[in-house]
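**Student:** Pasting the sequence and the predicted model now:
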Amino acid sequence: MIGLGGAVIAMPGTVDRRFAGVAASVADARRWVRRVLDDNRVPDDVVDTALLLVSELATNALSHTCSSRPGGWFGLRVACDRVRRHVRVECDDAGNRTGTHPRYAMSGPDAAGGRGLALVAALATAYGDRADATGRTVYFELHWPKSSGRPVPPPARRGAP
């Protein structure tokens, strides 16, 4: 992604999709992100973490913004870079109800919610948010190391000495 005069321009390898602002869309969003990451051969452990964090961001958009109002929506944008071993997921919402920034807070042990951004902070390589005229975008990035295993040698050629 490149920011240009307040606009965000999607880079090659970036896909996006808008989802209806209803609770069932959180599962649809996870399935869609799984397909995108699987198609890009992202490691399974990174996919698992990304899906958890997608659930958190989508749920937060529905719980804390205008996304869940009639006609509401949230959008996801996924950028995969296997060469740099990097995934970035952005969640756009339909506008903030309260005018506040997303905040990192840890709820008490018996609370039913309030741990979303704490999970994002704990599991993501990087995360943040930005506002524009239509709403807010919350993002996370996941990076993964090079494979620790030795490279697999090419298959032996028949008839080679």
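**Tutor:** Noted; the coordinates are in hand.

**Student:** CA atoms for contacts and neighbours, from now on please.
**Tutor:** Will do.

**Student:** What segments of this structure are helices?
**Tutor:** Shown for the chain, the helices assigned by DSSP state H span residues 24-39, 44-64, 116-123.

**Student:** One more to weigh against that first structure:
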Amino acid sequence: MGAQVCSLRLPGSPEQVGAARRFVADVLGTAHAHRDAAVLLVSETATNAVEHSGSGGPGGHFVVTVSTTDNWARVVVADEGSSGVLCFCRVSTESTEGRGSELLDGCASHWGFTRGPEGTQVWFDVGTEPAERADQDESSPLRPWAETVGGGAPGILES
């Protein structure tokens, strides 16, 4: 069975992060083994989209896309980009911010991002990718393996 794919465009305001969480939870359903991890990680990535990109500005928006099978999900949060440099940094134990990459490293099986003139797409996988997804064409927008960050040392990648 192929993956189910659903997308939702949301206004770029902080209260819409909750809508992104509900959307992912609803798409995955209560029986999905990786629902809690996906909801936690979309909260982090959607918050970053609103706080650190043009999505949080007047008229801004971000898009959440969920691709899922019974044992796997990929979530992509696409924002309107930023002129700043992306930083997936390690922070001190006393810091109350900046733990996003640690969450992604700890909860996602893979994660990464692509960045272009239209904005940034941060994506993460939870669970084990099904064989039919692994054989997909490399040009698929839901398969940016070249930009994988998780599973190795975090870094700054730009395309």
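**Tutor:** On my side now, so go ahead. Fair warning: this is a prediction, and the values are worked out from it, not measured in the lab.

**Student:** TM-score for this pair?
**Tutor:** The TM-score (TM-score structural alignment, normalised by the length of structure 2) is 0.74; 128 aligned residues with a Cα RMSD of 1.8 Å.

**Student:** Buried deepest among the helices of structure 1, which one?
**Tutor:** The highest average neighbour count among the helices of structure 1, using mean count of other Cα atoms under 10 Å, belongs to helix 44-64 at a mean of 19.

**Student:** Quick one: residues contacting Thr134 of structure 1.
**Tutor:** With contact set as Cα atoms under 8 Å, 6 or more residues apart in numbering, Thr134 of structure 1 has these partners: Ala94, Gly95.

**Student:** Give me the aligned partner of it over in structure 2.
**Tutor:** Per TM-score structural alignment, the equivalent position to Thr134 of structure 1 in structure 2 is Glu118.

**Student:** Check the spacing between that match and Gly81 of structure 2 real quick.
**Tutor:** Remark: distance between Glu118 of structure 2 and Gly81 of structure 2 (Cα to Cα, to the nearest Å) = 7 Å.

**Student:** got it, and Phe62 of structure 2?
**Tutor:** Counting by Cα to Cα, the gap from Phe62 of structure 2 to Gly81 of structure 2 is 10 Å.

**Student:** Same question for Asn71 of structure 2.
**Tutor:** Plainly put, Asn71 of structure 2 is 31 Å away from Gly81 of structure 2 if you go by Cα to Cα.

**Student:** ok, the two, which is more surrounded?
**Tutor:** Gly81 (21 against 15; other Cα atoms under 10 Å).

**Student:** what's the closest non-adjacent residue to the more buried one?
**Tutor:** Excluding its sequence neighbours, the residue lying closest to Gly81 of structure 2 (Cα to Cα, 6 or more residues apart in numbering) is Gly119, at 3.6 Å.

**Student:** That neighbour reaches Gly84, doesn't it?
**Tutor:** No - between Gly119 of structure 2 and Gly84 there is no contact under Cα atoms under 8 Å: 11.6 Å.

**Student:** Looking at the two, which one has more neighbours?
**Tutor:** Neighbours per residue, other Cα under 10 Å: of Gly119 of structure 2 and Gly84, the larger number sits with Gly119, 18 against 8.

**Student:** which ones are touching the more buried one?
**Tutor:** Taking Cα under 8 Å, 6+ apart as the criterion, Gly119 of structure 2 is in contact with Ala78, Asp79, Glu80, Gly81, Ser82.

**Student:** Top of these by number of neighbours, please.
**Tutor:** With neighbours defined as other Cα under 10 Å, the most crowded of the contacts of Gly119 of structure 2 is Asp79; it has 28 neighbours.

**Student:** Ends of stretch 100-119 of structure 2, what's the gap?
**Tutor:** For stretch 100-119 of structure 2, the end-to-end distance is 19 Å (Cα to Cα).

**Student:** ugh, wrong one, stretch 97-116 of structure 1
**Tutor:** End to end - Cα to Cα - stretch 97-116 of structure 1 spans 18 Å.
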